[in-house]
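Engineer: Sequence and computational prediction follow.
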Amino acid sequence: MQALTDAILPVFVLIGFGWIAAWRGLFGETAVDGCMKFAQSFGIPALLFIQLSRLDLGQTFSLGLLVSFYAGAFAGFALGFGAARAVGRPPVDSVAVGFCCLFSNSMLLGVPITERAFGADAVPGALSIVAVHSPILYSFGILAMELAKSRGQNVPGPRLAMQVVGGILRTPIVLGVALGMAVNVTGLPMPDPLVQGIELLARAAIPVALFGLGGVLWRYRPEGDMRLIGVVVFASLVVHPVIAYGLGHFVFGLAPNHLRPGVLLASMAPGANAYLYANMYGVGRRIAASSVLVATALSILTSWAWIGLLP
């Protein structure tokens, strides 16, 4: 019970404040969009830049941790894509459903819950996942969607490659990760006023993002194909963390400071980026929106259960 009250509920209380503000009309859609735009384009990239520029990369990154987490993520994509095709959805819709199963809310929910549940020692492991989360999953998602869209159209390989690379480079979070890693590896000194300004920006990222996420969730309604919504929720909250735990514990024998963040981040609901991805391509939007809403609500219980099960 202490894990629920100390680690999980404060995060969801902040989301709830945003939800109530949007519900009561105290925070309009334009303001909500502004919050999310700030968080995703400025605050979170700044946070990742600062954190990654200071990480001890040799101690933080673990191949076993990354394989455990991402094997579960791609298994979720395969389950979602296959289920959508099985009920007659076209390939582009199926890719959008699969992406919902693939992209967990590791940054906005996973990192703060991990820190509150397991302390600062677990944060570097979580950040090692986040550092490659958007680059890997967006690269795969954009490639899969472009392949589905170009099916039967014989799109040249170089053009397809340019579409994928362009989509990745336009992602601010990817830029924040790349710049933070570059500073870390090169040891490039930065002026103190610049660092302090970026730190101020980074401190606002998570609170603003969680409050804005509450407003975003207010817009969503559980509608669409409930079978596929159920598949997304099952893949995100059950399949992904079970695979991450099985591989991390039994195959790689990960230390607790790697196993805990790996499994806990894997157990998070699909992030708002899952809906933004579907909206970007104009496919599977109702399923994505409803899946984010339902899975985020249920993740209060599933993350509590995983915190109790982890060593």
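Structural biologist: In hand now; what should we look at? This one's a predicted model, so the numbers in the text were calculated from it and none came from an experiment.
Engineer: can we go C-alpha only for contacts and neighbour counts from here?
Structural biologist: Fine.
Engineer: could you measure the residue nearest in space to the middle of the chain against Gly141, distance?
Structural biologist: In the chain, the centroid-proximal residue (CA atoms, centre = their mean) is Asn105; its distance is 3.1 Å. Separation of Asn105 from Gly141 (CA to CA, to the nearest Å): 15 Å.
Engineer: quick revisit: give me the neighbour count for the nearest residue to the residue nearest to the centre of the chain once chain neighbours are set aside.
Structural biologist: Using CA to CA, 6 or more residues apart in numbering and skipping residues adjacent in sequence, the residue nearest Asn105 is Gly271, 4.0 Å away. By the criterion of other CA atoms under 10 Å, Gly271 has 26 neighbours.
Engineer: Which parts of the stretch 151-300 of the chain are helices?
Structural biologist: 157-169, 172-186, 192-203, 205-219, 226-234, 240-245, 256-266, 272-281, 285-309 (DSSP state H, counting those that start in this stretch).
Engineer: So for Leu137, which of those sits nearest?
Structural biologist: With CA to CA as the criterion, Leu137 lies closest to helix 157-169 of the helices of the stretch 151-300 of the chain, at 9.8 Å.
Engineer: which parts of the closest one are buried?
Structural biologist: 160, 164, 168 (16 or more other CA atoms under 10 Å).
Engineer: Adding distance to Val87, write those residues out as TSV.
Structural biologist: Formatted as TSV, those follow (distance: CA to CA, whole Å):
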residue	distance to Val87
Leu160	28
Val164	28
Ile168	31
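Engineer: related to what we said a few turns ago, contacts only, for the residue nearest to the centre of the chain.
Structural biologist: Contacts for Asn105 (CA atoms under 8 Å, 6 or more residues apart in numbering) come out as 265, 268-272.
Engineer: my read: Leu48 touches Val132, true?
Structural biologist: No - applying CA atoms under 8 Å, one finds Leu48 not in contact with Val132, separated by 10.9 Å.
Engineer: neighbour-wise, which of these two wins?
Structural biologist: Taking other CA under 10 Å, Leu48 and Val132 do not tie; Leu48 has more neighbours (25 against 15).
Engineer: Comparison target below:
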Amino acid sequence: MESVMGALGPLFLLILLGYLLGWLRHPGSDFWPQLERLIYFLLFPAMLVSTLATADVAQVPVGRLALVLLGAMLALGTLLWALRRWLALEAAAFTSVFQGALRFNTYVGVAGAAALHGAHGATVAAVAVALLVPVVNVLCVASFIAAGTLGPSSLGQSLAALLRNPLILACLLGIALNLSGIGLPGWSEATVELLGRAALPLGLVAVGVALRPRALMRLDRGVWSANLVKLVLMPTLVLALALALGLDAVSRDVALLFAALPTATSAYILARQLGGDAELMAALITGQTLLAMATLPLWLQLAG
């Protein structure tokens, strides 16, 4: 447990630092949204390109990792739709529960994988991002369409935004550079790597800034069901699949880490733009991020 907490503890402290800075409104309320855009559109894509373009992906069991992560995500997404009537949630609330159960905080995942297993962990995490980000975005947009909260005028915009997603584009570019043998020639490798290094610490601070403690007052069926799926059922299923398929220790840990992550802070923006329950989304983001500080080390310790 000490080694797990030693790796994850500094990440949690950066998140708490972000919350403190946000509470103090330092350096200003306009600063953080701009920083988030910089991280999302430049720094984090640079990190993904740098990792995927130069990594020895042959060391990652991509097929089995995909079966574990995507199999669990699709299974629990289907379960939520099957239980939708039983949950008795309004359409807007259900879309937020769906996002809260399936989305994951990419910054915490990649930073945690690197802290636990170094460069190899970061490589497996980058592959996990490449596998999960396109699928989870399609599933969440589809949930808005199926629930009827997304107007027809917004459908085209949502699909266009999906195709322009910088994380998806960065993964495709990094994989293409790797498979082509081009990699990152000359000074480009050092330059892109330097940009990428800034992504994780700043991303973790930005996660803390986005926390809304007042939202924790909301404790209804939507909150409990999303948290149960995200923090209990998802890691349970992923760990069982990882053991059944014989994933190596690093791939198993990274898969479990991504399964047990809190939901993404960007889910709040999507909920607000596409007709979801934004207040419920804020409660899920804040509650899961705080709960994950306790549950993530426990799951990783359980995995051994």
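Structural biologist: Received it, and whenever you're ready, just let me know what you need. Owing to the predicted nature of the structure, the values given are computational and were not obtained by experimental measurement.
Engineer: sorry, back to before: tell me the counterpart of the residue nearest to Asn105 of the first structure in the second structure.
Structural biologist: Taking TM-score structural alignment, the alignment pairs Gly271 of the first structure with Ala264 from the second structure.
Engineer: Repeat that for Thr171 of the first structure.
Structural biologist: When the second structure is aligned by TM-score structural alignment, Thr171 of the first structure is paired with Asn165.
Engineer: on that earlier part again, quick one: contacts for the match of Gly271 of the first structure?
Structural biologist: Ala264 of the second structure touches 100, 103-106, 285, counting by CA under 8 Å, 6+ apart.
Engineer: So which of those residues wins on neighbours?
Structural biologist: Gly100 (31 neighbours).
Engineer: List the contacts of it.
Structural biologist: By CA under 8 Å, 6+ apart, the residues touching Gly100 of the second structure are 226-227, 230, 263-264, 267, 281, 284-285.
Engineer: from the residues you listed, which would you call buried?
Structural biologist: Buried among the contacts of Gly100 of the second structure by 16+ other CA under 10 Å: 226-227, 230, 263-264, 267, 281, 284-285.
Engineer: returning to what we had before: okay, and the common contacts of Leu48 and Val132 of the first structure?
Structural biologist: Contacts common to Leu48 of the first structure and Val132, judged by CA under 8 Å, 6+ apart, are Val177.
Engineer: what's the longest helix in the first structure?
Structural biologist: Secondary structure of the first structure per DSSP state H: the longest helix is helix 123-149.
Engineer: so what secondary structure elements neighbour it?
Structural biologist: Other helices and strands packing on helix 123-149 of the first structure, by 3 or more CA pairs under 8 Å, 6 or more residues apart in numbering; DSSP states H and E, are helix 44-54, helix 57-60, helix 91-102, helix 111-118, helix 157-169, helix 172-186, helix 256-266.
Engineer: and Ala126 of the first structure, which of those is closest to it?
Structural biologist: Shortest distance between Ala126 of the first structure and these, using CA to CA, is found for helix 256-266: 5.1 Å.
Engineer: Show me the contact partners of the closest one.
Structural biologist: Counting by CA under 8 Å, 6+ apart, 62, 65-66, 68-69, 72-73, 104-106, 110-111, 114, 118, 121-123, 125-126, 129, 236-237, 240-242, 244-245, 248-249, 303, 306-307, 310-311 sit against helix 256-266 of the first structure.
Engineer: Tell me how far the residue located most distally from the centre of the second structure lies from Thr149 of the second structure.
Structural biologist: Within the second structure, Gly186 marks the point farthest from the mean C-alpha position, 31.6 Å out by CA atoms, centre = their mean. According to CA to CA, Gly186 of the second structure stands 49 Å off from Thr149 of the second structure.
Engineer: Alignment lookup: Gly282 of the first structure to the second structure.
Structural biologist: Match for Gly282 of the first structure (TM-score structural alignment): Gly275.
Engineer: ok, now Leu200 of the first structure?
Structural biologist: Checking TM-score structural alignment: Leu200 of the first structure goes with Leu194.
Engineer: Please apply the same query to Leu210 of the first structure.
Structural biologist: Leu210 of the first structure maps onto Leu204 in the second structure, by TM-score structural alignment.
Engineer: what helix or strand does the spatially closest residue to that match that is not a sequence neighbour sit in?
Structural biologist: Counting by CA to CA, 6+ apart, Leu204 of the second structure lies nearest to Ile15, which is 5.2 Å off, once chain neighbours are set aside. Secondary-structure assignment from DSSP states H and E places Ile15 of the second structure in helix 2-24.
Engineer: Val68 of the second structure now?
Structural biologist: Element membership for Val68 of the second structure, per DSSP H and E: helix 62-82.
Engineer: will you turn the buried ones among the contacts of Gly100 of the second structure into TSV that also has distance to Arg84 of the second structure?
Structural biologist: As requested, those are exported to TSV (distance: CA to CA, whole Å):
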residue	distance to Arg84 of the second structure
Ala226	12
Asn227	15
Lys230	16
Thr263	20
Ala264	22
Ala267	20
Met281	17
Leu284	18
Ile285	21
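Engineer: Out of the residues you listed, which is nearest to Leu177 of the second structure?
Structural biologist: Ala264 (27.8 Å).
Engineer: residue in the first structure matching Thr236 of the second structure?
Structural biologist: Per TM-score structural alignment, Thr236 of the second structure is aligned with Val242.
Engineer: still on that earlier bit, okay, now the match of Leu210 of the first structure: neighbour count?
Structural biologist: 23.
Engineer: do Leu302 of the second structure as well
Structural biologist: Counted with other CA under 10 Å, Leu302 of the second structure comes out at 10.
Engineer: Tell me who's in contact with it.
Structural biologist: For Leu302 of the second structure, the contact set (CA under 8 Å, 6+ apart) is empty.
Engineer: Quick check: the gap between it and Ala260 of the second structure.
Structural biologist: Note on Leu302 of the second structure: its distance to Ala260 of the second structure, by CA to CA, is 12 Å.
Engineer: Neighbours of Gly152 of the first structure, how many?
Structural biologist: Neighbourhood size, Gly152 of the first structure [other CA under 10 Å]: 8.
Engineer: Gly275 of the second structure too?
Structural biologist: 19.
Engineer: can you tell me which residues contact it?
Structural biologist: 92, 144, 149-150.
Engineer: can you list those residues in TSV and add neighbour count?
Structural biologist: Converted to TSV, the contacts of Gly275 of the second structure look like this (neighbours: other CA atoms under 10 Å):
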residue	neighbour count
Ala92	22
Phe144	25
Thr149	18
Leu150	20
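Engineer: And the residue nearest to Asn105 of the first structure, how far from Leu194 of the first structure?
Structural biologist: According to CA to CA, Gly271 of the first structure and Leu194 of the first structure sit 30 Å apart.
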